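> Output the structure for:
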Amino acid sequence: MTIPHVMLNDGNSIPQLGYGVFLVPEDDTARAVSEALELGYRHIDTAAIYGNEAGVGAAIAASGIPRDELFITTKLWNDRHDGEQPHAAIAESLEKLGLDRVDLYLVHWPAPANNKYVHAWEKMIEIREAGLATSIGVSNHLVSHLDEIVSATGVVPAVNQIELHPAYQQSDITAWADKHDVRIESWGPLGQGKYDLFGAEPVAAAAAAHEKTPAQAIIRWHLQRGFIVFPKSVRRERLAENLNVVDFELSADEMAAIDALDPGDGSGRVGAHPTELN
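Next up is the predicted model:
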């Protein structure tokens, strides 16, 4: 099985399908990541605030997989934007991960009430220049935040990781990303249970047509939209199922029908709003 890769705007390549460890308990993380790596995942997405970077690091160390075959992402939390805190934060994350660099480092949220996200982005650029992160990007940034950090620094993020699923597609952000050659990473890609996306007629029909599960049909939709996607599970059988999405392709009609599941009014959001989480 070959996981597709996409190119970032800085010339680096990233696996399009990864394993995210949001809400995976620290005690379960090493096992879950080890199983993911055994199954063929090579892209692991964690964050300082998840409290499980050490578990990810333990799994990496035990895997025996060459470092250059892995793609590891972690994130800068909201209380570390000011002063030299971003440098201290990446040092702490690298120590927990047991690595000398991450492949991608993200500003986790803009935290606009603190008004330090431009400063945080300036420090991310320094972190990349110091070789502590190969690529840098942001997460949960709206167009206004993106415009401001690019205007201030001239540096465009490699990725923006945002909540994205068929019922909430954030077309304004994805359009900005297309214009600026920024890759979108989808968190909560299956709708996080708020919507019965699995039972939605276009999803169910596509799944049946290709003899796949609804979850596999949705993950395939993300891949064909060009998004980088992180389905989450701690069950080995589900990890394997989520990876088994590269042997079929949704038709243009199937893609359009799933596209149409977004009501377009923003009601599909499940997680926090970027203007409110500080």
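
> CA atoms for contacts and neighbours, from now on please.
Will do.

> so who does the residue nearest the centre of the chain touch?
Compute the mean C-alpha point of the chain, and by C-alpha atoms, centre = their mean the closest residue is Glu185, 4.2 Å away. Counting by C-alpha atoms under 8 Å, 6 or more residues apart in numbering, Glu185 touches Val159, Asn160, Gln161, Ile162, Phe227, Ile228, Val229, Phe230.

> Just send those residues back as CSV, with secondary structure and distance to Pro274 too.
As requested, the contacts of Glu185 are exported to CSV (DSSP: H, G, I helix; E, B strand; the rest coil; distance: C-alpha to C-alpha, whole Å):
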residue, secondary structure, distance to Pro274
Val159, strand, 16
Asn160, strand, 13
Gln161, strand, 12
Ile162, strand, 10
Phe227, coil, 20
Ile228, strand, 20
Val229, strand, 20
Phe230, coil, 20
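
> I'd like those residues as CSV, with distance to Leu94 and neighbour count appended.
CSV is the format used below for those (distance: C-alpha to C-alpha, whole Å; neighbours: other C-alpha atoms under 10 Å):
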residue, distance to Leu94, neighbour count
Val159, 20, 23
Asn160, 21, 25
Gln161, 20, 22
Ile162, 23, 25
Phe227, 26, 22
Ile228, 23, 25
Val229, 23, 26
Phe230, 21, 25
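
> to compare against the first, here's another:
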Amino acid sequence: MSNIPSFGVGTFRLKGQAVLDSVRNALDVGYRAVDTAQIYGNEAEVGQAVAASGVPRSDLFVTTKIWTENYARSKLVPSLQESLKKLRTDYVDLTLIHWPAPGNGVELSEYMEALAEAKAQGLTRQIGISNFNIELTKQAMAAVGQGEIATNQIELSPYLQSRKLTAFLKEQGITVTSYMTLAYGKVLQDPVLAQIAEKHQSTVAQVALAWALQLGYVVIPSSTKRENLASNLLARGLKLDMDDMARIAGLERNGREVSPDGLAPVWD
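Take a look at the predicted model:
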């Protein structure tokens, strides 16, 4: 199994000062993992916030993702070197292929081999995938070898539980990283989660995050508010009982928020 911290801060949709503040506050309240991506257009700000934090690089876990236009063998490593410059670091801890993008003209085996090459060159400590279904995960494993894929970062929330895919990943020893665990805030209005939160004197966000953590997933919630960043982190200490977990299991509704045409696979 990979050694990815179970709790990180996400930076999707955050730009400029918002990402600087969010990452600064996150590191300040105790986060040590930061998730970004080439397409987010904020790697430079993430690098700036990390540098200003004074947290030693060896204590941090930084993840970025390769964007589709950089999948060709000739482009992937140079694009990651560019990301490292922006992030002000010699290496990232984890690099993911952002979307399988089946129609974009670069074969899966080509971009997975190029990603493995980036690892061999020491640009990234671990490699993985994001938004891959079971079939494409199998192909990715075949391209780089058993045990090489650290994680599959996928959309998961109480409304989208992807049980078939998560069971497969678990069986393969691939860590599940859950993004949009709060379904863009939709789950925050859920009456069942509200009851569970009241029972534990916690917030609904903490309940949703604790649910994912208890299933063994890594979570990377984002927030621009310092108090929410600190509050989310407390989910690590919240223990849900079997009844809570069963009630949350019942919320499944295949509520997918993101599935861009041309990038997404056929979901399991």
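
> Quantify their similarity with the TM-score.
Scored against TM-score structural alignment, normalised by the length of structure 2, the superposed chains reach a TM-score of 0.93; 263 aligned residues with a C-alpha RMSD of 1.6 Å.

> show me where the stretch 51-200 of structure 1 has strands.
Per DSSP state E, counting those that start in this stretch, the stretch 51-200 of structure 1 has strands spanning 71-76, 102-107, 133-139, 159-163, 183-187. These are given in chain order.

> and the last one, which stretch of structure 2?
Under the alignment (TM-score structural alignment), strand 183-187 of structure 1 falls on residues 175-179 in structure 2.

> related to what we said a few turns ago, tabulate the strands of the stretch 51-200 of structure 1 (CSV), appending distance to Ile125 of structure 1.
Listed next are the strands of the stretch 51-200 of structure 1 as CSV, based on distance: least, C-alpha to C-alpha, whole Å:
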stretch, distance to Ile125 of structure 1
strand 71-76, 13
strand 102-107, 10
strand 133-139, 7
strand 159-163, 14
strand 183-187, 18
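
> Show me which positions of the match of strand 183-187 of structure 1 end up buried.
Thr175, Val176, Thr177, Ser178, Tyr179 (16 or more other C-alpha atoms under 10 Å).

> Now do the same contact list for the fourth one.
Right, the one you point to is Ser178 of structure 2. Ser178 of structure 2 sits in contact with Gln153, Ile154, Glu155, Leu156, Ser157, Ala212, Tyr217, Val218, Val219, Ile220, where contact means C-alpha under 8 Å, 6+ apart.

> can you tell me how far the equivalent of the last one over in structure 1 sits from Ala36 of structure 1?
The one in question is Ile220 of structure 2. Under the alignment defined by TM-score structural alignment, Ile220 of structure 2 corresponds to Phe230 in structure 1. In this view, Phe230 of structure 1 and Ala36 of structure 1 are 12 Å apart by C-alpha to C-alpha, to the nearest Å.

> Now for the two: what residues contact both?
Tyr19.

> and Val34 of structure 2, that one's in a strand?
Yes - assessed by DSSP: H, G, I helix; E, B strand; the rest coil, Val34 of structure 2 belongs to a strand.

> hey, where'd the helices end up in the stretch 151-278 of structure 1?
171-180, 201-209, 214-224, 236-243, 252-259 (DSSP state H, counting those that start in this stretch).

> So which elements touch the first one?
Going back to what we said before, that points to helix 171-180 of structure 1. Helices and strands touching helix 171-180 of structure 1, by 3 or more C-alpha pairs under 8 Å, 6 or more residues apart in numbering; DSSP states H and E, are helix 143-153, strand 183-187.

> what do you get if the cut-off is 10 Å, keeping everything else the same?
helix 143-153, strand 159-163, strand 183-187 (3 or more C-alpha pairs under 10 Å, 6 or more residues apart in numbering; DSSP states H and E).

> need those in JSON lines with distance to Gln85 of structure 1, can you?
Formatted as JSON lines, these follow (distance: least, C-alpha to C-alpha, whole Å):
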{"stretch": "helix 143-153", "distance to Gln85 of structure 1": "18"}
{"stretch": "strand 159-163", "distance to Gln85 of structure 1": "21"}
{"stretch": "strand 183-187", "distance to Gln85 of structure 1": "25"}
